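Colleague: Predicted coordinates and the sequence they were generated for:
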Amino acid sequence: MTEPPRKRMVKRPTGGTDEGRPQPARLKTAKMRTPSQQAWLERQINDPFSAKARAHGYRSRAAYKLTEIDDKLHVLKPGAKVIDLGLAPGGWTQVAIERGVRDIVGVDLLPVDPMPPAHILQMDFTDPSCGPMLMDLLGGAPDVVLSDMAPNTVGHRQTDHLRIVGLIEAAVDFALEVLKPGGVFIAKAFQGGETAELIAHLKRHFTDVKNFKPKASRADSSELYLVATGFKGRPTP
């Protein structure tokens, strides 16, 4: 009598659960990191957009926020003049250059590795001398002003909130002063009452204003982007 065929033993894949889904990667050691720092690093390791950015050579996952916005607007193109406020580490400027922009200047408090043909200033954007320097380097009025700025926080919620709002307002004021008619302003903001006020302010000077939540913006973040198109011209005194 012949024996029944034996069942082949299949080794369960490693790195997954019983349901077959991969387990989140965890850091093996904290190395003197605080719990919040540890959590942030683990989130970065497991974040698909961070992995895509590393594979593509982008300096930050924020690059995918701008690519998604520009896929809808198509404003980053050859011949456009662009100013990038708060460009460090350079993901947004990389996207602009990749899409054909050659006239681009940026500023940040932090040092940024060169990205030819971009001109980069390391200074405080709120310094009164910064705006004229950006305009001199650009050599004309911008078609697009980008702002992914975020202030240094001090840990006091109310103070940090005021700094955030103040920086957004400074970016708006700058855009209204320098943009070409028909120009575009894209800026990071945060959900709250002040956002509604900013949108109302922008609507007085642009033909269309929307808030936009890119897929690359984490779901648990209050971050959103103000996208204003069709600049009507400089406000009258």
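Modeller: Yes, it's here.
Colleague: Going by C-alpha atoms from here, please, whenever you check contacts or count neighbours.
Modeller: Will do.
Colleague: longest strand of this structure?
Modeller: strand 223-231 (DSSP state E).
Colleague: Could you list every helix and strand that that one packs against?
Modeller: If you count contacts as 3 or more Cα pairs under 8 Å, 6 or more residues apart in numbering; DSSP states H and E, strand 223-231 packs onto strand 184-190, helix 193-203, strand 206-212.
Colleague: How far off centre is the second one?
Modeller: Same thing as helix 193-203. Relative to the chain's own centre, helix 193-203 is displaced by 20 Å; criterion: Cα atoms, centre = their mean, to the nearest Å.
Colleague: just to revisit the earlier point, between the longest strand of the chain and helix 193-203, how many degrees?
Modeller: If you take axes from the mean of the first three to the mean of the last three Cα atoms, to 10 degrees, strand 223-231 sits at 10 degrees to helix 193-203.
Colleague: how about the helices of the chain, start to end?
Modeller: Remark: helices assigned in the chain by DSSP state H are 35-46, 48-56, 63-73, 91-98, 130-138, 157-178, 193-203.
Colleague: so Gly100 touches Lys81, yeah?
Modeller: No: judged on Cα atoms under 8 Å, Gly100 makes no contact with Lys81 at a distance of 10.7 Å.
Colleague: Neighbour count: the two, which is higher?
Modeller: Set Gly100 next to Lys81 and count neighbours by other Cα atoms under 10 Å: Lys81 wins out with 24 against 13.
Colleague: There's contact between the more buried one and Asp103 in this structure, I believe.
Modeller: Yes: Lys81 is within contact range of Asp103, at 5.0 Å (criterion: Cα under 8 Å).
Colleague: Check it against this one:
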Amino acid sequence: MTKPPSNTRGLYQHLRTAEGRSNASQRWLTRQLNDPYVRMAREAGWRSRAAFKLIQLDEKFHLLKPGQRIVDLGAAPGGWTQVSVARTGERGKVVGLDLLEMDVIAGATLLQGDFQEEADEKRVLEALAGPADLVLSDMAPNTTGHASTDHLRIIGLAELALDFALRVLTPGGAFVAKLFQGGAQNEMQALMKSRFTKVRYAKPEASRKDSSELYVVATGFKG
């Protein structure tokens, strides 16, 4: 099940004490306590609620297949890497790369490094033992609260991830990246349309309603 149960009414929980917490911290903790996807992720053993976003994107676009080579950029804490391992099976090769150190995920190769560094890109390709079938990026910069600034910053990050994908993907491969709704991605979209056969956008059910995030899904890499 990738959607929360409909009978969540009346389950809202309040923090027992707000002592020592900022208002922002209180709001975040309350939201976490009452987020059905947080509970579902905990029950299913996913490291983050974001796992359901990839599951729902996969159900819509059929991205993950047995035996694929997959790169998960900005992988920590590992929810997307876990889903990728589960859906590619024993023959798949999944590499998670992040600036942060990550706890071991069975079936995945986890690397600590920067995807913009040539040496780390080489490490990824060596771990895959070939080009990638799918490059995933759920990365987002720290938000400022200023929508236009945050939009430009995440577009810049997504463009860097796209540059990486264009170097490591095999023909026919796919690229998925998080964006914020805005409109500054025209140049990036034009590049993707020239290098992939299909470029589509989606907001998974697991994305919070008040979030401006959406995902670009580019398939059929032309090489």
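Modeller: Okay, I see it. Because the structure is predicted, anything quoted here is derived from the model rather than measured.
Colleague: Could I get the TM-score for this pair?
Modeller: The TM-score (TM-score structural alignment, normalised by the length of the second structure) is 0.88; 214 aligned residues with a Cα RMSD of 2.0 Å.
Colleague: ok so, going back, tell me which of the helices and strands packed on strand 223-231 of the first structure is the most buried.
Modeller: strand 184-190 (a mean of 22; mean count of other Cα atoms under 10 Å).
Colleague: Give the equivalent position in the second structure for Met135 of the first structure.
Modeller: Structural alignment (TM-score structural alignment) places Met135 of the first structure against Leu125 in the second structure.
Colleague: and the angle for the longest strand of the first structure with helix 157-178?
Modeller: Going by the same axes, to 10 degrees, strand 223-231 of the first structure is angled at 20 degrees with respect to helix 157-178.
Colleague: Give the aligned range of strand 223-231 of the first structure in the second structure.
Modeller: Aligned by TM-score structural alignment, strand 223-231 of the first structure falls on residues 213-221 of the second structure.
Colleague: Tell me who's in contact with Gly230 of the first structure.
Modeller: With contact taken as Cα atoms under 8 Å, 6 or more residues apart in numbering, Gly230 of the first structure is in contact with 181-184, 206-208.
Colleague: Kindly recompute the last result at 7 Å.
Modeller: Contacts for Gly230 of the first structure were tallied using Cα atoms under 7 Å, 6 or more residues apart in numbering; they are 182-184, 206-208.
Colleague: Can you lay out these as TSV showing distance to Phe49 of the first structure?
Modeller: TSV is the format used below for the contacts of Gly230 of the first structure (distance: Cα to Cα, whole Å):
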residue	distance to Phe49 of the first structure
Gly182	32
Gly183	29
Val184	26
Phe206	31
Thr207	32
Asp208	29
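Colleague: ok, so of those residues, who is nearest Met149 of the first structure?
Modeller: When those are compared for distance to Met149 of the first structure (Cα to Cα), Val184 wins out at 16.6 Å.
Colleague: Please say which position in the second structure that closest one maps to.
Modeller: Counting by TM-score structural alignment, Val184 of the first structure lines up with Ala174 in the second structure.
Colleague: Check the separation of the first and last residues in stretch 85-99 of the second structure.
Modeller: Length of stretch 85-99 of the second structure, first residue to last, Cα to Cα, to the nearest Å: 20 Å.
Colleague: The corresponding residue of the second structure for Asp47 of the first structure and Thr144 of the second structure: what is the separation?
Modeller: Using TM-score structural alignment to pair residues, one finds that Asp47 of the first structure aligns to Asp35 in the second structure. From Asp35 of the second structure across to Thr144 of the second structure, the span is 23 Å (Cα to Cα).
Colleague: More neighbours: these two, which one.
Modeller: Asp35 (17 against 10).
Colleague: May I have the residues that are in contact with the residue nearest in space to the middle of the first structure?
Modeller: Computing the C-alpha centroid of the first structure and ranking residues by Cα atoms, centre = their mean puts Ala62 first, at 4.1 Å. Counting by Cα under 7 Å, 6+ apart, Ala62 of the first structure makes contact with Gly91.
Colleague: since we're on the aligned partner of Arg16 of the second structure in the first structure, how many residues are nearby?
Modeller: Aligning on TM-score structural alignment places Arg16 of the second structure opposite Lys28 in the first structure. Around Lys28 of the first structure there are 6 other residues, counting by other Cα under 10 Å.
Colleague: Neighbours of Glu22 of the second structure, how many?
Modeller: One thing to correct before we go on: residue 22 of the second structure is Ser, not Glu. Around Ser22 of the second structure sit 10 other residues, with neighbours defined as other Cα under 10 Å.
Colleague: what does the one 5 residues further on give?
Modeller: The burial metric for Arg27 of the second structure, expressed as a neighbour count using other Cα under 10 Å, is 13.
Colleague: From Leu15 of the second structure, how far off is it?
Modeller: Going from Arg27 of the second structure to Leu15 of the second structure by Cα to Cα gives 9 Å.
Colleague: How about His146 of the second structure?
Modeller: 28 Å.
Colleague: now the end-to-end length of stretch 92-111 of the second structure.
Modeller: 17 Å.
Colleague: Can you list the neighbours in contact with that stretch?
Modeller: Stretch 92-111 of the second structure is contacted by residues 66-77, 81-82, 84-85, 112-114, 124, 127-128 when judged by Cα under 7 Å, 6+ apart.
Colleague: Narrow the residues you listed to just the buried residues.
Modeller: Those of those that meet the buried threshold are 67-77, 81-82, 84-85, 112-114, 124, 127-128, by 16 or more other Cα atoms under 10 Å.
Colleague: ok, now which ones touch Glu159 of the second structure?
Modeller: With contacts taken as Cα under 7 Å, 6+ apart, Glu159 of the second structure has the following neighbours: Met188.
Colleague: Show me what the residue nearest to the centre of the first structure aligns to in the second structure.
Modeller: By TM-score structural alignment, Ala62 of the first structure lines up with Ala50 in the second structure.
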